[in-house]
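Below is the structure, and that's it, no one-letter string:
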């Protein structure tokens, strides 16, 4: 007996319909629109299908018949494990998956904007959670005429865009510390370029940062310091890759070994900031007495830290749901959607000691 046959020929929906004395549409509804049948009739259809050796409708054929795949792809900048390990990425995916659930669509994760899966993934549209370059993934998206939305990365012609004003949000974080009297700063930066480099970046590396979020957050910090008549050397930057809590811990140990050491640290993410708190604790430094720390994201762990982390709150889940909603049937919204941010002041920041 074959997968969809009894040995006497291929079993189809029509075969089952004939055996039961019902219409082909009734058999199809048993698989595709069960709400249209009584529980008893559906059970009867599925039982007969099992007896005849029918495994179910061909998913490829069903896709061609309805003209859509019912799946949204998410292109990630980092390996797929990042989506599950990083709290901010996880919240964004929650927002996307909520919309997918409402629309009976699947969610397909596509690691790396230049990876081979980006060329073969069967999806109706794509959300690019990355700084999508003019490379393989973008070329494939355009060749297949897929609607796409960029989250946080550079805007592209014909694509939707969801993001925040990173520069303004970072400015608010630095301004908060300046208002508390701080004048010596450390900055723990996310990667500026996709080269895995670590250390104190040159002004040229900083000014030409490939990753848009890093470049804009750094510019926001610099704007606030310039407004306070502080020069470039008022903030010592340590760049780390890959980005995460361990990266923040390692960068902080370098910054806090300086003489004089910074009295405040600006971290470009909460994961980096939590690493800074870990380093301060290991060095016996009081936060915020000896060191103030500000993060960026307001992931759930920020409020649970000890002390609780002052940070920039951005709406990760709303980003995801807005991006997914843009890919619903109909034209993709072309004007950028800029979501609001807030500075959340908690216990990790305080006045500079005299």
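Yes, it's here. Model, not experiment: these values are computed from the prediction.

For the rest of this, base every contact and every neighbour count on C-alpha atoms.
OK.

can you give me the strands for the stretch 51-200 of the chain?
Secondary structure of the stretch 51-200 of the chain by DSSP state E, counting those that start in this stretch: the strands cover 71-76, 106-111, 125-129, 148-151, 160-164, 185-189.

The last one: what's the following helix or strand?
For strand 185-189, the following helix or strand on the C-terminal side (DSSP states H and E) is helix 203-207.

For that following helix, enumerate the helices and strands it packs against.
helix 212-227 (3 or more C-alpha pairs under 8 Å, 6 or more residues apart in numbering; DSSP states H and E).

could you dump the strands of the stretch 51-200 of the chain to JSON lines with distance to residue 3?
Shown next, in JSON lines, are these (distance: least, C-alpha to C-alpha, whole Å):
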{"stretch": "strand 71-76", "distance to residue 3": "26"}
{"stretch": "strand 106-111", "distance to residue 3": "25"}
{"stretch": "strand 125-129", "distance to residue 3": "32"}
{"stretch": "strand 148-151", "distance to residue 3": "37"}
{"stretch": "strand 160-164", "distance to residue 3": "43"}
{"stretch": "strand 185-189", "distance to residue 3": "55"}
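
Comparison target below:
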């Protein structure tokens, strides 16, 4: 492979000093238009790619990029509708200030080494988007001294952040479902800890949860269930390692033998997967099964899904505002945004029991 031309090669080929060649890129006001054009034309001729972006950022003291640290796969930023709307709001808030967004991976298992990408990323500040309490990538960001804003989770003392009232939203949708007369709800939950486990999550697993949002939404569901006089231990909770449509499909296949009449899903994506899985099993929604979600995405509205609306775009805008405030030397306060129950057509009273079917709380 041929050697890439350097700044020294460019200066020699153009017949100028190294400082003049550098100024053609970094301080064009120091050159005449004719001199700069000659240097750039020579660069194109010899294949000089320009100065290192990382080096230029260090010299300026500003990278012009903000890191978005994900608690899920990198593709989540593009495939999950709620994440996409949030990122749209975030980019709107910061792009006029000249910032781009750089998506970074968090650590998927607590206690493991933080990704090298987080340690070496050339960014001015970091958004931690829905990470576990013990994700070591957070420690790397703080060790680097980068301004940090958390989104949804984790909630860190003294750290700016924006989240929604997950517990209140979950309780509201569970109260709605129980108010329809359901006494056999089931829950399709986000992951409780970042170990990739999928399947039933009992009391011990729930107590060990390291994801704040999952804990809070479970707490909201539980408060509603117990206020209705039911036993939370009788409510099956199915844990999904990723927030994805197909995980909802698999979850309802596992839950149906337990006989639920309603499913409380922790996201619209999971809920829509549950609807599909129920249809694959020959059930109708809401005739045979009531299904609810959380987020209020466009897809949820099209499907007539009862859900909890959170201000996804506004959340992104507010996070961007907090980042800009931190970079300006200010100290923004954490914010908790309200949620709203949105009732649509995916809920109805439970169907009449079939012959031999057990009625009331408890698993069959």
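It's in. Everything quoted here is computed from the prediction, not taken from an experiment.

surely residue 165 of structure 1 meets residue 338?
Yes. If you go by C-alpha atoms under 8 Å, residue 165 of structure 1 and residue 338 touch, sitting 6.8 Å apart.

For residue 21 of structure 2, list the residues it contacts.
Applying C-alpha atoms under 8 Å, 6 or more residues apart in numbering to residue 21 of structure 2 gives the contacts 7, 10-11, 39.

show me what contacts residue 153 of structure 2?
Here residue 153 of structure 2 is in contact with 128-133, 163, 211-213 (C-alpha under 8 Å, 6+ apart).

Also residue 57 of structure 2?
63-64, 122.

hmm, try it at 10 Å
Contact analysis of residue 57 of structure 2 by C-alpha atoms under 10 Å, 6 or more residues apart in numbering lists 63-65, 122-124.

before we move on, back to that, show me the common contact partners of residue 165 and residue 338 of structure 1, please.
residue 152.

Now do the helices in the stretch 201-350 of structure 2.
Counting by DSSP state H, counting those that start in this stretch, the segments of the stretch 201-350 of structure 2 that form helices are 203-207, 212-227, 245-255, 268-280, 298-303, 312-327.

From residue 303 of structure 2, how far off is the alignment partner in structure 2 of residue 346 of structure 1?
When structure 2 is aligned by TM-score structural alignment, the residue opposite residue 346 of structure 1 is residue 344. Distance of residue 344 of structure 2 to residue 303 of structure 2, computed by C-alpha to C-alpha, to the nearest Å: 9 Å.

so of the helices of the stretch 201-350 of structure 2, which one's packed in deepest?
Comparing the helices of the stretch 201-350 of structure 2 by mean neighbour count (mean count of other C-alpha atoms under 10 Å), helix 268-280 ranks first with a mean of 24.

What is the corresponding segment of structure 1 for that helix?
Aligned by TM-score structural alignment, helix 268-280 of structure 2 falls on residues 270-282 of structure 1.

what's the average distance of that stretch to structure 2?
Compared with structure 2 after fitting, stretch 270-282 of structure 1 deviates on average by 0.8 Å (mean C-alpha distance after the TM-score superposition for structure 1).

can you give me how far that stretch is from the chain middle?
22 Å (C-alpha atoms, centre = their mean, to the nearest Å).

ok, back up a step: can you lay out the strands of the stretch 51-200 of structure 1 as JSON lines showing distance to residue 177 of structure 1 and mean neighbour count?
Below are the strands of the stretch 51-200 of structure 1 laid out as JSON lines (distance: least, C-alpha to C-alpha, whole Å; neighbours: other C-alpha atoms under 10 Å):
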{"stretch": "strand 71-76", "distance to residue 177 of structure 1": "33", "mean neighbour count": "24"}
{"stretch": "strand 106-111", "distance to residue 177 of structure 1": "37", "mean neighbour count": "19"}
{"stretch": "strand 125-129", "distance to residue 177 of structure 1": "30", "mean neighbour count": "26"}
{"stretch": "strand 148-151", "distance to residue 177 of structure 1": "29", "mean neighbour count": "27"}
{"stretch": "strand 160-164", "distance to residue 177 of structure 1": "21", "mean neighbour count": "24"}
{"stretch": "strand 185-189", "distance to residue 177 of structure 1": "9", "mean neighbour count": "27"}
